[in-house]
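In: Pasting the sequence and the predicted coordinates here, then a few questions.
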Amino acid sequence: MEQRQLGRTGLRVSHLGLGTLTWSRDTDEHEASEQLRDFVDAGGTLVDTSASYAEGGAEELLGSLLDRMVPRDDVVLCTKAGVRRTPSGGVVDASRGGLLRTLDASLRRLGTDHVDLWLVQTPDPRTPLTETVSALRIAVTSGRAQYVGLSNHAGWQVARAATLLGEDVGLAAVEAEYSLLQRGIEREVLPAAAEMGVGVLAWSPLGRGVLTGKYRRTIPADSRAASPHLAGFVEPYLGAESLSVVEAVATAAAGLDRTPLDVALAWLRVRTQVTSAIVGARTAAQLRGSLAAEDVVLPPEILHALDEVSAPELGYPERR
């Protein structure tokens, strides 16, 4: 699997990353261990998790597999902080104290003294960005994280954080949703990342599973859209506005004798600014489908057609 440089850092990661959103909840230990083994055997290195996934359960499961299934040094371990669980539900907390406490808890669950990449999961409107960035600096200078970044932040926040961190620490990455069904980061996040030398990690490159075509006719009983805790995650892409994109992907796949999944990942692979696309599979069989898409090359005319049908709406000031 191709290894790509993350922004202007010396860190290299596989162009497909392994997501763990479903681990310890919908994906049990057996399936998780198969996923991790198959991913590393295919040359994958980037494993993405978060303290908020299954309330820490995903990190704990991943930590139990490291060194037992694959050597810790064979993976680039990325986790996130900034969303914590309270009795009344999830709370965004990107304060310095909240972030560093979460990081320490993540390290205990993962069974390691450092993560390779640590991200702030979402903006916190109650905490100044300067304070959030100070936690990123402390994580690096204390050795708990080798590289740091942001997730789901706006373009101006990416640029501001990169400026505050300077060249000595540096902002390594921004992780954001990016697929044929969600191209919003092309307006400001991608230009900001390019200007500041920040790598881009794309989560949900399959449009929360919708680009696989599984929802074209109905909602499968074993799918995320039928799951009580993930139905709301998929629902935004089940409307009529997504249908034309999904059908275009299915038509291209039929013409190439490939699957819609293959086409969706191949479209993203040629977006040169994207360092890695993070695929989150519920089962090992689903992950193997993504790993098998490595050899797909889309003809220019298909790339152009997909670009057209999925183009995001632009207005002032991006387009005049």
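Out: That came in fine, so what should we check first? Numbering: from 1, shown residues only.
In: make it CA atoms for all contacts and neighbour counts henceforth
Out: OK.
In: ok, now how distant is L287 from T102?
Out: Per C-alpha to C-alpha, to the nearest Å, L287 is found 29 Å from T102.
In: same thing with L206?
Out: As judged by C-alpha to C-alpha, L206 and T102 stand 29 Å apart.
In: Let me know the helix or strand that S276 is in.
Out: Per DSSP states H and E, S276 falls inside strand 274-279.
In: and the next element down the chain from that strand?
Out: helix 284-291.
In: Could I get the buried residue list for that following helix?
Out: Residues A284, L287, R288, S290, L291 are the ones in helix 284-291 that count as buried (16 or more other C-alpha atoms under 10 Å).
In: here comes the other one, which I'd like you to weigh against the first:
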Amino acid sequence: MHQRPLGRSGLAVSRLALGTMTWGRDTDPDDAADQLKIFLEAGGTLLDTADVYGDGDAESVIGSLLDHLVPRDEVVIATKAGLTPHRYRPRDGSRGNLLRSLDASLRRLGTDYVDLWQVHGYDAQTPFEETLAALDHAVASGRVRYVGVSNFAAWQTARAATWQTAHPGRAPIVAAQMEYSLLERGIEREILPSAAALGFGVLAWSPLGRGVLTGKYRNGRPLDSRAASEHMAPFVRTYLEPRSSSIVEAVVTAASGLGVSPLEVALAWIRDRPGVAAPVLGARTAGQLEGALRSEHLTLPAEIAFALDDVSAIEVGYPERDGASHPHSYYG
């Protein structure tokens, strides 16, 4: 698998990442082991997780697998902190909470450092400087190699990236993990131009439109799908609407013409978008992961990529349209 630098950092990552959101919950340790073996054999290196995935169980599963499947220094572990189960404060970017969460993640992962540590969401109740100082402390202590943010608005991401480069010794923001797919192209308005200007890479979560771009929902909701799952149905329902259906049909048509699966087409499109370091694959089974990894060998013909750009184009108005110096680089 091809490796890419994460933004303008020295951290190299595989251009497909293995997501673990379902590990320890919908994906048991044996199935997770099968996924990891397949991913490693394909040349993958980047494992994405978070302290809240499976209430910490996803990190524990990764830690158990690192014991015997792969040497620690042959994988890039990216985890996150800052979300909480508390209704009164669902995001907590305070220094105390972030550093406690990091120590707990390290214990579960069975390692003394993580390669990429990301703040999982913007916390308006904590001074911005306090949150970012926690990232600096984590890097200075050796527990973290690189830092990033996730699900921040564009102005928040740009502010963090700028603040971190304003003074020598601060840890630069090298990654922003955001939802991005043919069904959700909102980050093209400001996040992607910011990434190009400020030097961070984008990790795209849900690159298959929460599973909808596989085409599995064209004729209903399979009983074994996320849309039929009690806790995942609201997550998928967002994209079960007419606009999404037209995009899915375009992907299916392209896949048929190329002799590949819709999943491969959707992943190849997102993988090669400007500013994207890696899409994060969220497979539930080893079979699903094998299908996704086949996209590594597919490069979309320009005319197909342009057609998909067109059918999924988002409306861009003032001020993004007038303020973009090179709009066609991002808006298709």
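Out: Perfect, I can see it now. What you see is a predicted model; the values in this text were computed from it and never measured.
In: Tell me how they score on TM after superposing.
Out: Scored against TM-score structural alignment, normalised by the length of structure 1, the superposed chains reach a TM-score of 0.97; 319 aligned residues with a C-alpha RMSD of 1.3 Å.
In: Between L206 and T102 of structure 1, which has more neighbouring residues?
Out: Neighbour comparison, L206 of structure 1 and T102: the larger count goes to L206, with 28 against 23 (by other C-alpha atoms under 10 Å).
In: Aligned to that one, what sits in structure 2?
Out: Under the alignment (TM-score structural alignment), L206 of structure 1 maps onto L208 of structure 2.
In: Same check on E195 of structure 1?
Out: Under the alignment by TM-score structural alignment, E195 of structure 1 pairs with A197 in structure 2.
In: What of G315 of structure 1?
Out: G315 of structure 1 maps onto G317 in structure 2, by TM-score structural alignment.
In: how much space between that match and G323 of structure 2?
Out: From G317 of structure 2 to G323 of structure 2 the distance is 10 Å (C-alpha to C-alpha).
In: Also V139 of structure 2?
Out: On the measure of C-alpha to C-alpha, V139 of structure 2 and G323 of structure 2 end up 35 Å apart.
In: The two: which is more packed in?
Out: V139 (21 against 11).
In: Are we agreed that that one is in a strand?
Out: No - for V139 of structure 2, which was evaluated using DSSP: H, G, I helix; E, B strand; the rest coil, the result is helix, with no strand membership.
In: so what corresponds to it in structure 1?
Out: Mapped onto structure 1 by TM-score structural alignment, V139 of structure 2 lines up with V140.
In: Who's the closest spatial neighbour of that match, skipping the chain neighbours?
Out: Spatial nearest neighbour of V140 of structure 1, chain neighbours left out: Q146 (5.6 Å); criterion: C-alpha to C-alpha, 6 or more residues apart in numbering.
In: what about that neighbour, how many residues close to it?
Out: 17.
In: ranges for the helices of the stretch 151-300 of structure 2?
Out: Counting by DSSP state H, counting those that start in this stretch, the stretch 151-300 of structure 2 has helices at residues 154-165, 191-198, 233-237, 242-258, 262-271, 286-293.
In: how far apart are the shortest one and its match in structure 1?
Out: Okay, so that is helix 233-237 of structure 2. Here the mean offset of helix 233-237 of structure 2 against structure 1 after fitting is 1.0 Å, by mean C-alpha distance after the TM-score superposition for structure 1.
In: doesn't T214 make contact with the match of L206 of structure 1?
Out: Yes - using C-alpha atoms under 8 Å, L208 of structure 2 makes contact with T214 at a distance of 6.8 Å.
In: Now list whatever residues contact both of the two.
Out: Among the neighbours of L208 of structure 2, those also in contact with T214 (C-alpha atoms under 8 Å, 6 or more residues apart in numbering) are L263, A266.
In: just the strands in structure 1 please.
Out: Here structure 1 has its strands, by DSSP state E, at 3-5, 12-14, 16-19, 46-48, 76-81, 83-86, 89-92, 115-120, 145-151, 173-177, 199-203, 274-279.
In: Dump those strands to TSV, plus distance to A135 of structure 1.
Out: TSV is the format used below for those (distance: least, C-alpha to C-alpha, whole Å):
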stretch	distance to A135 of structure 1
strand 3-5	24
strand 12-14	24
strand 16-19	24
strand 46-48	20
strand 76-81	11
strand 83-86	15
strand 89-92	15
strand 115-120	10
strand 145-151	10
strand 173-177	16
strand 199-203	20
strand 274-279	24
